[in-house]
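> Compute the structure for the input listed below.
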Amino acid sequence: MFRFKRHGKGKPSQHKQLKKLEDEHQQAKENLSKQLRVNEEKLQEVFKNCSDVVFRYVKGQDGALFLVVYMDGMISSQLLDEHILKGLMRNPHPSEVEDSKVWSDQLNISVGQSKTLSTFEQIPKEIVRANAIVLTEGHDSALALDIKGWDKRALEEPSGESVIRGPREGFSETFRVNTTLIRRRLKTPRLKIEMMNLGELSQTDIGIVYVDGLINPSVLTEVKKRVERIKIDGILESGYVEAFIEDAPFSPFPTVQHTERPDTVVSALLEGKAAVIVDGTPFVLVVPFTFFGGLQASEDAYERFMYGTAIRWVRYLLFTIALFLPSVYVAIISYHPEMVPFNLLLSFAAAREPSPFPTIIETLMMEIIFESLREAGIRLPKLVGPAVSIVGALVLGEAAVQAGLVTAPVVIVVAGTGIASFAVPGYSLGLAYRLLRFPMLILGGVFGLFGVMVGALALLLHLVSLRSFGVPYLAPMAPLVGTGMKDVLWRAPVWMQRVRPKLIVGRTSYHMPKGQKPGPKK
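Coordinates of the predicted model:
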């Protein structure tokens, strides 16, 4: 006979485990004991088998006994020795007072930040956040001292966003270093940084940065709501947060920008956008994010406007080449040879004569080889990677042509496509082009130019339908906003860009007053 399990009731052992967890949680919320030994035993139980947690007793004057608990490697040893331990040794026992929270005011300790803790639940959280805890006999409260002091990486120029003209600083993995880099560029109390913690186990610091009065309140509310609803055990990088807050997770196009450059973040904040800083990573998230924003580099604003405009149009051309060149080539050679000049067609026919594969197969093979070399060059050590990718491309391309597996025009097309894809400033947006190149290639190889047109139309419809925190992805071109076109079709001089992006700010807002066009004095 079949026996069905009863639902709604767990096993007795499970009930005991749940009861034990509830008791431990309730015990953690209890107030601290006035007996120092009791508090120590509870902390020893919480940090059992944690060899980096140090329990250190210090004797002060007239036999005063203090317990200092900290995590080795995450605090400054110099601050601990000179400002805490020596200060406690010179202190008498804090006198009994009615309000036990003010006993810390009697201590001879000088640190930047401190706060009083009254419940046991607060103490482990402060210890893992690199704070030192001071407890004493006869008082049911503790003192948390901020003496963080782990090793930090020196500030360097971001390798993925290098510029010829512009700041050479990049974000680091330390949260406060990143906020300082932004504060140095925006010295105003209107710059707000709202803190929260994500990750049940990691307790990662998250900061939402914006300029009060510039950001659209609806955008700010949406950013906070999406970040606060994240429930996960650990946040290791800003990519975790991006995956939870992006608008279209199944779209190849990113709706959240990530950057390592402080000047890029500050420029976005001045346009009314918001930034999300995640502790432990140099990549800061910026929202809302638009398509044309991904084709712009921070260097465009630092050069003269005519150079910026020319480079921007070259970038648009290279973007088109990176996306459509292989598919258009395959479509023309396979279905529309009459579109090619006769002499060039003869050259293509002569080159294709020894090849045993159709044009689409040749192009797919070379695209896969090129992407493999690019990925191998990234993963290999810096001293070896560029040499392997360059030599590998030369050797494999030449060998493939000599062996008759592919034709020389295909190698030229794939190489030109790869070079064009490197011109896209945003790495995540460049990944979208690399991914979409393959379905466009298949459409061109199967249906000819008709397939390329259908793919381009489907791509355009998809872009028009995208939103990033309520802002149209193709703004300010669709919908058309005349004032915003000064930073899309051409790079207007700085003194002409008076108006902030209206679709992002939500209203008309100005960078500067009129009448600042430079010229000789009359």
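> alpha carbons only for contacts and neighbour counts from here, please
Will do.
> Would you map the strands across this structure?
53-59, 65-71, 114-117, 131-136, 142-146, 191-198, 204-211, 257-259, 274-278, 284-287, 467-468, 471-472 (DSSP state E).
> among the ones you listed, which is nearest residue 295?
strand 257-259 (11.4 Å; CA to CA).
> Out of the strands of the chain, which gets nearest to residue 152?
Ranking the strands of the chain by their distance to residue 152 (criterion: CA to CA) puts strand 274-278 first, at 15.6 Å.
> Pipe the strands of the chain into TSV and attach distance to residue 404 and mean neighbour count per row.
TSV is the format used below for these (distance: least, CA to CA, whole Å; neighbours: other CA atoms under 10 Å):
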stretch	distance to residue 404	mean neighbour count
strand 53-59	66	15
strand 65-71	65	22
strand 114-117	74	17
strand 131-136	67	25
strand 142-146	68	24
strand 191-198	56	15
strand 204-211	55	21
strand 257-259	43	22
strand 274-278	52	26
strand 284-287	47	24
strand 467-468	47	20
strand 471-472	48	21
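> For residue 315, find the nearest of the ones you listed.
Here strand 257-259 is closest among the strands of the chain (CA to CA), at 18.4 Å.
> Please generate a structure for the following sequence too, so the two can be compared:
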Amino acid sequence: MEENKKKIMGTLEENVAYMNEVLPVKESFDLVQRDIVIGGKKSSFFFIDGFTKDDTMLKIMTSFFSVTEEKMPDSATEFSRLLVPYVEVDTLSEFDGIIKNLLSGTTCLFVDGYEACIVIDCRTYPARGVDEPYNDKSLRGPRDGFVETIVFNTALMRRRIRDPHLIMKMTEIGESSRTDVAICYMDDRVDQELLKNLNSRLEKIHVDALRMTQQTLAEELFKRKWFNPFPKFKFTERPDTAASCLLEGKVVILVDNSPSAMILPTSILDMIEEANDYYFPTITNVYLKVSRALITIATVFVTPLFLLFMQNLEWLPEVFAFVAIKDTVNIPLIFQLLILELAIDGLRLAAMNTPSMLSTPLSVIAGIVMGEFSVRSGWFNSEVMLYMAFVAVANYTQPNFELGYALKFMRLLLLVLTAMFNWIGFLIGCVIVIVSIVCNKTLSGRSYLRISKN
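From the prediction side, this is the model:
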């Protein structure tokens, strides 16, 4: 992009020739050049079809046609100030900024004799409604959610926080994609050291494109070790959650084309929170948090503990003797548990790719055929099916998808170590789980278990 650093020329022919040389105006149907005469001077519009508000451009061009030669200013700055009947107008003198703005959707106007380009931001992006997120619902509270357009998302948060200390700094990342990224924070509450660290990391990112939007950005921000699956960032599709985090002194990152916000720094306690915790009385709030935390812990340890006691039946208290397997064990318990872990993920993937009208029949088939008949056929024991069903349902009590799979990997590790080394393996697995959580550092460098000061 170095050749685009040159400044625009004074003649319209040279500017138009350069724009046609850099951009495939004649090959791309959506890159439009519109030549008109304004006040006796030749002029050319460059814009992208589909990004421009037709009604607004019609009114602007109508006003231009009424300009006489006597009213034409001597400079682009005066032209934008006196003759452009629109709010968002700027003048640029370098082709780098002009082409970047044009490809972002703005309309660029070249006028013969002006050594600057008039940039009119009358763009509009295709966007869906700000409906409630499908995977981040609440029983109470607002029903709006983030969308794929970054300007709409910043407006949703600005509507909730009418404070002059709220700063939304826009930058772009990606040599080819030039994706807009907004860093949002409360200037009087944010950890300045964290903000400085974040800005430093963003400046060092050199990628061709943010292909997977926020996920690519997260991987570039924090090169985490592959063997520690616990997530470094919290994501939310709810503007009220993001606004609350801003007021707590955290940083929210928005990426264009992504309907979710990245929140940092975060801890494992933040991961298991959800919006419902804050829309109920305090005692209900505490109960929901405690119950979710206990269920989250249970999803990791229920099946490994069951396997451990089945391998050491003499440890099982008499009062809990009913949990022992009564039927014949045709397949070793460890293989039953591992097969069911894989089967649950298979059913989840099948449900994601099944048309909504067929989801109910699929659930019936999975519940009856794969549940009842797999036990009758002797593949699985009913007790194993019961505990794995609890694990499958309990995974949905916490909203973070990445944390759910991190806990699943810890559970699989515990199962394998317990099957191989009995109680010693179970203890080793517990130590690995604890170390993985304690040693997991966030972007700010603080512990994953640290509670926010706010």
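> picking that back up, got the strands of the first structure as a markdown table, with distance to residue 347 of the first structure columns?
Shown next, in a markdown table, are the strands of the first structure (distance: least, CA to CA, whole Å):
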| stretch | distance to residue 347 of the first structure |
| --- | --- |
| strand 53-59 | 74 |
| strand 65-71 | 72 |
| strand 114-117 | 78 |
| strand 131-136 | 73 |
| strand 142-146 | 73 |
| strand 191-198 | 61 |
| strand 204-211 | 58 |
| strand 257-259 | 44 |
| strand 274-278 | 53 |
| strand 284-287 | 49 |
| strand 467-468 | 46 |
| strand 471-472 | 46 |
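> Nearest approach to residue 90 of the first structure belongs to which of those?
So among the strands of the first structure, strand 53-59 is nearest, using CA to CA, at 8.9 Å.
> post-alignment, the closest one versus the second structure, mean distance?
Here the mean offset of strand 53-59 of the first structure against the second structure after fitting is 1.0 Å, by mean CA distance after the TM-score superposition for the first structure.
> For residue 365 of the second structure, what is the corresponding residue in the first structure?
By TM-score structural alignment, residue 365 of the second structure lines up with residue 391 in the first structure.
> how near is its match to residue 275 of the first structure?
Per CA to CA, to the nearest Å, residue 391 of the first structure is found 41 Å from residue 275 of the first structure.
> In contact with whichever residue in the first structure pairs up with residue 23 of the second structure, which residues?
Here residue 23 of the second structure is matched to residue 47 in the first structure, going by TM-score structural alignment. By CA atoms under 8 Å, 6 or more residues apart in numbering, the contact set of residue 47 of the first structure is residue 53.
> How about residue 329 of the second structure?
380, 381.
> Please apply the same query to the one 4 residues further on.
The contact partners of residue 333 of the second structure, by CA under 8 Å, 6+ apart, come to 307, 384.
> Could you find the closest non-adjacent residue to residue 351 of the first structure?
Among residues not flanking residue 351 of the first structure along the chain, residue 407 sits closest, at 5.8 Å (CA to CA, 6 or more residues apart in numbering).
> Wait, that neighbour touches residue 352, no?
Yes. With contacts counted by CA atoms under 8 Å, residue 407 of the first structure reaches residue 352, the gap being 5.9 Å.
> ok, those two, which is more surrounded?
residue 407 (26 against 20; other CA atoms under 10 Å).
> Tell me which residue of the second structure lines up with that one.
By TM-score structural alignment, residue 407 of the first structure lines up with residue 381.
> Check residue 210 of the first structure too.
Checking TM-score structural alignment: residue 210 of the first structure goes with residue 185.
> Its match and residue 265 of the second structure, how far apart?
12 Å.
> which residues do these two both contact?
250, 251.
> list the contacts for the equivalent of residue 320 of the first structure over in the second structure?
Following TM-score structural alignment, the counterpart assigned to residue 320 of the first structure within the second structure is residue 297. By CA under 8 Å, 6+ apart, no residues touch residue 297 of the second structure.
> And residue 236 of the first structure, by the same measure?
By CA under 8 Å, 6+ apart, the neighbours of residue 236 of the first structure are 202, 204, 280, 281.
> With residue 163 of the first structure instead?
Residue 163 of the first structure touches residue 299, counting by CA under 8 Å, 6+ apart.
> What's the separation between the alignment partner in the second structure of it and residue 278 of the second structure?
Residue 163 of the first structure maps onto residue 138 in the second structure, with residues paired by TM-score structural alignment. According to CA to CA, residue 138 of the second structure stands 10 Å off from residue 278 of the second structure.
> again with residue 216 of the second structure
31 Å.
> Taking the contacts of residue 236 of the first structure, please make a PyMOL selection of just the buried ones.
The following PyMOL line selects those of the contacts of residue 236 of the first structure that are buried, judged by 16 or more other CA atoms under 10 Å:
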select buried, resi 204+280+281
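> Tell me which two of the contacts of residue 236 of the first structure sit farthest apart.
Using CA to CA, the two most remote members of the contacts of residue 236 of the first structure are 202 and 281, lying 13.6 Å apart.
> quick revisit: can you tell me the closest non-neighbouring residue to the match of residue 210 of the first structure?
residue 251 (5.0 Å).
> Return the residues in contact with the nearest residue to residue 247 of the first structure once chain neighbours are set aside.
Sequence neighbours aside, residue 468 is the residue nearest to residue 247 of the first structure in space, at 5.9 Å (criterion: CA to CA, 6+ apart). For residue 468 of the first structure, the contact set (CA under 8 Å, 6+ apart) comprises 246, 247, 255, 256, 287, 288, 289, 290.
> before we move on, what about residue 29 of the first structure?
Contacts of residue 29 of the first structure by CA under 8 Å, 6+ apart are 119, 120, 121.
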